[in-house]
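Colleague: Mind folding the following:
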Amino acid sequence: MSGHEPHAGRHAPRSCALIGPHGGGKTMLLEALMDMAGVKLRHAGDKSLPEPGTETRLFNCTYMGDDWSLLDCPGGIEFGAEAAAALCVADMAVVVAEPDPTRAPALRPALAALAAACVPFVLFINKADQLAVPAAELISAIQAETGTRLVARELPILEQGRMVGYVDLVSERAYRYRERLASAVVALPGDVAGEEHSAHDALVDTLADRDDALLEKVIGGEAVSAAELFARLRHDVGEGTLAEVMFGSGLHGNGVARLWKTLRHDAPDPSAAARRHGVAPEGGPLAQVFKVSYASQAGKLCYARIWRGTLRDGASDGVMRVGGIFAFPGPEAQKRAEAWAGELVALGRLEGAVAGTVFGAAQGRLGFPAPPPAVYALAITVPDHKDDVRLSTALGRLLEEDTALSLTRDPETGDTRLEGQGEAHLARAVERLRKGWGLNVTLAGPKLRLKETIRATVQEHARLKRQTGGHGQFADVKLEVAPRARGEGFLFIDRVTGGAVPRQYIPAVAAAAEEAMAKGPFGYPVVDVTVTLQDGGFHSVDSSDMAFKTATRTGIAEALAKAGTMLLEPVHKVRVSAPNTHTAAVQRLLSAKRGQILGYEAKPGWHGWDETLALVPEAELHRLILDLRAQTAGLGTFVHEFDHLAEAAAHLAERAAKPAGL
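Modeller: Presented below is the predicted three-dimensional model:
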């Protein structure tokens, strides 16, 4: 970036996010865009650059006098939170698609994220030299995945089945691709003239549907100028009601200059995105963090967009203080004294800041997206307990960097669970622990959260009588231990009459009975049991709370051993989302995981997608996301919540029902 405050007649710094599914060629397109802007990026494998595909990369540049921030967003569904965060600070997005209609459903998550963030976009068909179907067929397939009207801005020119250029349907000029150069203007080929006129008329009709003045001209048979079409197109694209479809190749540099010019003319001013977030135009400097990174040299860096005013190094908002401003014209940061509205920079040492934090005003998170619910978890430990403190510190920073990760301590199993969006997501986290902290952690599947209950009602008489010199210990309890209906929990009933057990000792019996449910004969918590104190006895000198607790615990343990213990497993209600072409495979997968299918329906707002509802045992959820993505071309996902406990499957009972201590 220039480092100079924008002057009159120059656009304020704008930002553009490159998004789309993995394999579409976003990184190659980004490098071509930066190359055309005069910034040579190092090879993608260079260790000085963040690894493409797993996190958002920020680069700043200047094109034709205008300052830009380009965000290369990861395409894997497991890293969708990174892309969603980037969209919150983008003025426009380029959706990078492959020239294959069968891959169109893979665009749906990115297109849905755009709709949720209300960000206008351009659809760029990358690898256009591999286009093997009519452009209209490809656009129609992608149109089914978005509610935004797609309109062809270009008509491909084919030679021997290969795209070699295009016709701009607004200016009606033909261009021929040149390797890594701007396309050359050529005469309109005669064999595409008729198709071009039809496509141009279709574009005019689409724009006229949104503009009464244009519509009157079309109806009256008047010519519509290219300037009028450009103006209407710019308005509709900026409003997000329409998206242009363009073609090219990041690898060969084809169509990149045309894409740059489209962004330059059609991308809204940063003030539009600021209004979208509810940022008032008046007031002091305001910035929003969208990404946090811990760098070995610079320490904590908070990537942020300046929404308003001029932010200077050392500025404080009363809560946080800026300890450095860094811009990224290329792979390496450059320190700045200040940054202006519209710019994307990294801010140093913002203590307590996480993705979504606002510097400069108590305006909440400005609509920042919440992280997605976790769908995959592993228990994490370090082989050497001396590293526990380091692991805790490292995980704390890791969770600051990646809000889609979460860490929970399971009180039932003792597991520390690292939770996220899938195998690759957690693998990236573990690699960061290894590289950044020298921690080689051990990962394992989470322990099963089984429960126990009883099948029969048992009467038990427990008596404690000890004499050790001085005061002894005495307590006598007669208990009934009975099963309850599933989900009713624990219940204690006092039916003592005649003062057989004095009132002051009843709470001790109740507390000990409930405490005894913490571990049954097989070592798991006991649920859905009623304990009734029916009778008992006491000694005026030797009885105490402790004596009655001891007698009660002994009686409960003996009663549970006689009552026929049954193992229970948690069952979750699961809602799976996937393209409807995979619905049958989803249902087969759920059935194979002992799931009970409750039904399915169209996913609201997602044409061509279904949601399948099922009850699935928790033991089967650990690998569900891995198997689901394998069955749905990587697109399926799910949410779940605990529903009820059910008798554990026989194979789980055989594997897990081992007496405590063995």
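
Colleague: from here on, contacts and neighbour counts on C-alpha atoms
Modeller: Fine.

Colleague: Which residues are in contact with the residue nearest to residue 248 when sequence neighbours are not counted?
Modeller: The shortest distance from residue 248 to any non-neighbouring residue, by C-alpha to C-alpha, 6 or more residues apart in numbering, is to residue 255 (4.4 Å). Residue 255 makes contact with 177, 182-183, 246-249, according to C-alpha atoms under 8 Å, 6 or more residues apart in numbering.

Colleague: What of residue 77?
Modeller: By C-alpha under 8 Å, 6+ apart, the contact set of residue 77 is 21, 109, 634-635.

Colleague: Equivalent analysis for residue 452, please.
Modeller: Taking C-alpha under 8 Å, 6+ apart, we find residue 452 in contact with 520, 522, 524-527, 565-568.

Colleague: Confirm it sits in a helix?
Modeller: No: Residue 452 is assigned strand when assessed by DSSP: H, G, I helix; E, B strand; the rest coil, not a helix.

Colleague: residues touching residue 89, list them.
Modeller: Residues in contact with residue 89 (C-alpha under 8 Å, 6+ apart) are 15, 273, 290, 305.

Colleague: The third one sits in which helix or strand?
Modeller: I take that to be residue 290. According to DSSP states H and E, residue 290 maps onto strand 286-295.

Colleague: And for the first one?
Modeller: When elements are defined using DSSP H and E, residue 15 is found to belong to strand 14-19.

Colleague: Would you mind pulling the contact partners of that strand?
Modeller: So strand 14-19 is in contact with 26, 30, 67-75, 83, 86-87, 89-96, 110, 267, 269-270, 342-344, going by C-alpha under 8 Å, 6+ apart.

Colleague: distance of the closest residue to residue 298 other than its chain neighbours from residue 124?
Modeller: Once flanking residues are discounted, residue 298 sits nearest to residue 348: 7.6 Å by C-alpha to C-alpha, 6+ apart. As judged by C-alpha to C-alpha, to the nearest Å, residue 348 and residue 124 stand 35 Å apart.

Colleague: I have a second one here; can you model it like the first so I can compare?
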Amino acid sequence: MQDISRLRNVAIVGPHHAGKTTLVEALLAHCGAIPRRGSVRDGTTTTDCEPEAIDHLQSVCVGFAHANCVDVDLNLVDTPGFVDFFEETKTVLSAVDAAVVVIDAEPGRVAQTAALVEYLEMRAMPHLFFVNKLDRPGAQFDATLAALRSAYGAHVVATHLPIGSGETFSGYVDLACSKAFGSNGTVEEIPIPTALEGAAAAQRTTLLEALADFDDTLLEELLEGQTPTQDEIDRDLCEDCSHDQIVPVLVGSAEKGFGVWPLVDAIARLFPSPATEPRRDVDGRPVVPRDDGAVVAQVCKTIMHPQQGKLSVVRVFTGTLTPSSTIVDASRGNAPVRLSGMARLFGKKQEPVTSAGPGAIVALARLEGVGTGDTLASPNAGVLMPTVPLAEPSFAVAIAPKQRLDEAKLSQALARLLDEDPALRVARAEFTNELQLLGNGETHVTTATERLARKYNVDVTTHPPSIAYRETIQSPTEIHSRYKHQTGGHGQFADVHLRFEPRARGSGVTFAETIVGGVVPRQFFPAVEKGVREALASGGPHGFPVTDLHVTLFDGAFHDVDSSEASFKTASGMAVREALQKLGTVVLEPLMRVETTVPSTTMSAAVSQLTAKRGQILGFEPAEKTGWDRIIALVPQAELGRYATELRTATAGLGTYAARHERFEIAPERAVEAPA
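Modeller: Alright, predicted model coming up:
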């Protein structure tokens, strides 16, 4: 059984292209888990093993690995950094106890960590910053540290100070112990450079003052000019970091392996083991990690393997899980779950295991009906773990199989795709009835369609969602239409007088009859209405369905022998087409109520963006987060196709929005797309 006190479950998180996967490779190589580091550029890394990740040169889903070092056993979760995949990162964070936030030594990229760090702090999850790529030209540690402290507060403190930068990056000063070390991967101590003594002393004072905020004894010592002992500093640093009161900042270069062994040491000393802080269930009760007793685990990721089927990756919180364990899905009415195999994941490799105790992260094979976020537990355990709420998708494409024979196959493949990635949605469009695939950005949806082709052999076509344009009339008219057709047998005859009147926006099509004297028998009324509605739905002069009008049958005639439902339906359709041609129509476009949430500093850019999209600004209000604002606007749906991507560009990846249909309004002629 694994020693839980040695175990550290750590997520490697941060913005895209910050070097997270490269850092995982360096950690695995340092601990001897792999013979040499792989390369993202070459597609040889352990955790970026999906073909889509290799093709895009970035993580597009989470990856799992593990390593045993001298003082610690690591379960590493490599997460995607691109904002499109943030919901997956949030979900998998439920399986870990701490996080390493990887960021370039570039102050401008600090803003891209805002949503992630906010989520970590909301969960009070211990984390540290690893300032990466200090060997690159133009690396700016001081400015990056200042930006981190400005963004996240004085509890973000440097515990390392780099010696040099760019080509001169040659080591670091450990501020907690006032010692310097080289960057060659050894623990060999070197002298602190004279040029750095002043900066190191100042940063050490900042560190001690931050620790003193949570230790009255240390505060008194500092006020009295006493030098605290090394044991006291180390104890406070470990205690404060493990409770997310202090966020250390470390330095290094993942590509060259610099700073890796002090990072492993920091993970071992500063991050908690699964035994330190028990998780709490949905009722706030602690789930104490124990080897014996009831099993409680939670699915943090679902993987669909082309050959081996479904894998449910779970974090065990308490109890010992074995292939013979009796388990139920507590999230689905305690439905029985049959275990058929257990393994630890190491990239794309599966290493079979016979048991998994508290803190373990393992994959369970072929758990049909079990979804991401579900709680798996022993019967009568009475425990349900909290799930992570996911944001509503903001980007959609219309999707269809290239081959019509694949329609049923596409439906099954989409169900599996959503099982693997719950942040995706599949829906029928409200007005066009198109099948749409929705995700959290263009890259998210594109990757999903690539996965459909590779994993499920379903090639699809995609295009921007069709805009549900409508047409309507603006003045009333009356039309007399007669349909008469003689054949060899019974003929066809129908005569209708219809009145057309415009109605208010959103009223739709209504029909009534005011026939007196039985000039049109009652049994033909439904046929008249059906003919009217079908003709309006088939499109007006512009080719779009016609709406917001009232049609009244007020007169007509019939023939005892030749009149039929079909003839009255035909006559009514003829009347509609004549009326629309006579009156002319205007095109209506759907307006969306858009609520855009952005940092206050980007408010002006966001407003300009909406205005350029023919948006009507309705108002502003403060968002739930301090320093953020919400803009409420009405924007034509036709202008929102790439808004998610454009908004992120204008707000350093931070802006989000939600949209819902509000109403239809007359569209400018130049803005209307011809129907396909």
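
Colleague: Mind telling me the TM-score for this superposition?
Modeller: After superposition, the two chains reach a TM-score (TM-score structural alignment, normalised by the length of structure 1) of 0.87; 648 aligned residues with a C-alpha RMSD of 3.3 Å.

Colleague: Burial check on residue 157 of structure 2, number of neighbours?
Modeller: By the criterion of other C-alpha atoms under 10 Å, residue 157 of structure 2 has 26 neighbours.

Colleague: Spatially nearest residue to it, not counting backbone neighbours?
Modeller: Nearest non-adjacent residue to residue 157 of structure 2 (C-alpha to C-alpha, 6+ apart): residue 248, at 5.2 Å.

Colleague: Check residue 236 of structure 2 too.
Modeller: Spatial nearest neighbour of residue 236 of structure 2, excluding adjacent residues (C-alpha to C-alpha, 6+ apart): residue 211 at 6.5 Å.

Colleague: Just tell me what that neighbour corresponds to in structure 1.
Modeller: Taking TM-score structural alignment, the alignment pairs residue 211 of structure 2 with residue 207 from structure 1.

Colleague: any idea whether that match is helix, strand or coil?
Modeller: Residue 207 of structure 1 ends up helix, using three-state DSSP.

Colleague: Tell me how far it lies from residue 234 of structure 1.
Modeller: Residue 207 of structure 1 sits 10 Å away from residue 234 of structure 1, going by C-alpha to C-alpha.

Colleague: And residue 413 of structure 1, by the same measure?
Modeller: Separation of residue 413 of structure 1 from residue 234 of structure 1 (C-alpha to C-alpha): 58 Å.

Colleague: Which one's more surrounded, the two?
Modeller: residue 234 (21 against 13).

Colleague: so who does the residue of structure 2 most remote from its centre touch?
Modeller: The outermost residue of structure 2, judged against the average C-alpha position, is residue 488 (66.3 Å), by C-alpha atoms, centre = their mean. Going by C-alpha under 8 Å, 6+ apart, residue 488 of structure 2 touches no other residue.

Colleague: With the one 10 residues further on instead?
Modeller: Residues counted as contacts of residue 498 of structure 2 (C-alpha under 8 Å, 6+ apart) are 478-480, 551-555, 572, 575.

Colleague: Weed out the non-buried ones from the residues you listed.
Modeller: 478-480, 551-555, 572, 575 (16 or more other C-alpha atoms under 10 Å).

Colleague: Using CSV, please lay out these together with secondary structure and distance to residue 58 of structure 2.
Modeller: Listed next are these as CSV, based on DSSP: H, G, I helix; E, B strand; the rest coil; distance: C-alpha to C-alpha, whole Å:
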residue, secondary structure, distance to residue 58 of structure 2
478, strand, 64
479, strand, 64
480, strand, 66
551, strand, 58
552, strand, 62
553, strand, 64
554, strand, 67
555, strand, 69
572, helix, 59
575, helix, 60
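
Colleague: Pick the one among these closest to residue 321 of structure 2.
Modeller: Checking these against residue 321 of structure 2 by C-alpha to C-alpha gives residue 551 as the nearest, at 68.2 Å.

Colleague: Can you give me every residue that contacts the residue mapped onto that closest one from structure 1?
Modeller: Under the alignment by TM-score structural alignment, residue 551 of structure 2 pairs with residue 531 in structure 1. By C-alpha under 8 Å, 6+ apart, the residues touching residue 531 of structure 1 are 479-482, 490-493, 513.

Colleague: Please apply the same query to residue 300 of structure 2.
Modeller: 91-95, 312-315, 372-373.

Colleague: could I get those residues as JSON lines with secondary structure?
Modeller: Formatted as JSON lines, these follow (three-state DSSP):
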{"residue": "91", "secondary structure": "helix"}
{"residue": "92", "secondary structure": "helix"}
{"residue": "93", "secondary structure": "helix"}
{"residue": "94", "secondary structure": "helix"}
{"residue": "95", "secondary structure": "helix"}
{"residue": "312", "secondary structure": "strand"}
{"residue": "313", "secondary structure": "strand"}
{"residue": "314", "secondary structure": "strand"}
{"residue": "315", "secondary structure": "strand"}
{"residue": "372", "secondary structure": "coil"}
{"residue": "373", "secondary structure": "coil"}
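
Colleague: Can you tell me which of these is nearest residue 121 of structure 2?
Modeller: Residue 121 of structure 2 lies nearest to residue 93 out of these, by C-alpha to C-alpha, at 12.2 Å.

Colleague: So what does that closest one match up with in structure 1?
Modeller: Residue pairing (TM-score structural alignment): residue 93 of structure 2 is matched to residue 87 of structure 1.

Colleague: Now do the same contact list for its match.
Modeller: Per C-alpha under 8 Å, 6+ apart, neighbours of residue 87 of structure 1: 17, 93, 114, 117, 119.

Colleague: Number of residues surrounding the last one?
Modeller: The one in question is residue 119 of structure 1. Going by other C-alpha under 10 Å, the residues that sit close to residue 119 of structure 1 add up to 25.

Colleague: Give me the three-state assignment for it.
Modeller: With three-state DSSP as the criterion, residue 119 of structure 1 reads coil.

Colleague: same deal with the second one?
Modeller: Reducing the assignment at residue 93 of structure 1 to three states with three-state DSSP gives strand.

Colleague: Counterpart of residue 18 of structure 2 over in structure 1?
Modeller: Using TM-score structural alignment, residue 18 of structure 2 pairs with residue 24 in structure 1.

Colleague: let me fix that: residue 64 of structure 2
Modeller: By TM-score structural alignment, residue 64 of structure 2 lines up with residue 58.

Colleague: Tell me the spacing between the residue found closest to that match once you drop the neighbours it is linked to in the chain and residue 90 of structure 1.
Modeller: Among residues not flanking residue 58 of structure 1 along the chain, residue 71 sits closest, at 4.8 Å (C-alpha to C-alpha, 6+ apart). For residue 71 of structure 1, the distance to residue 90 of structure 1 equals 8 Å [C-alpha to C-alpha].
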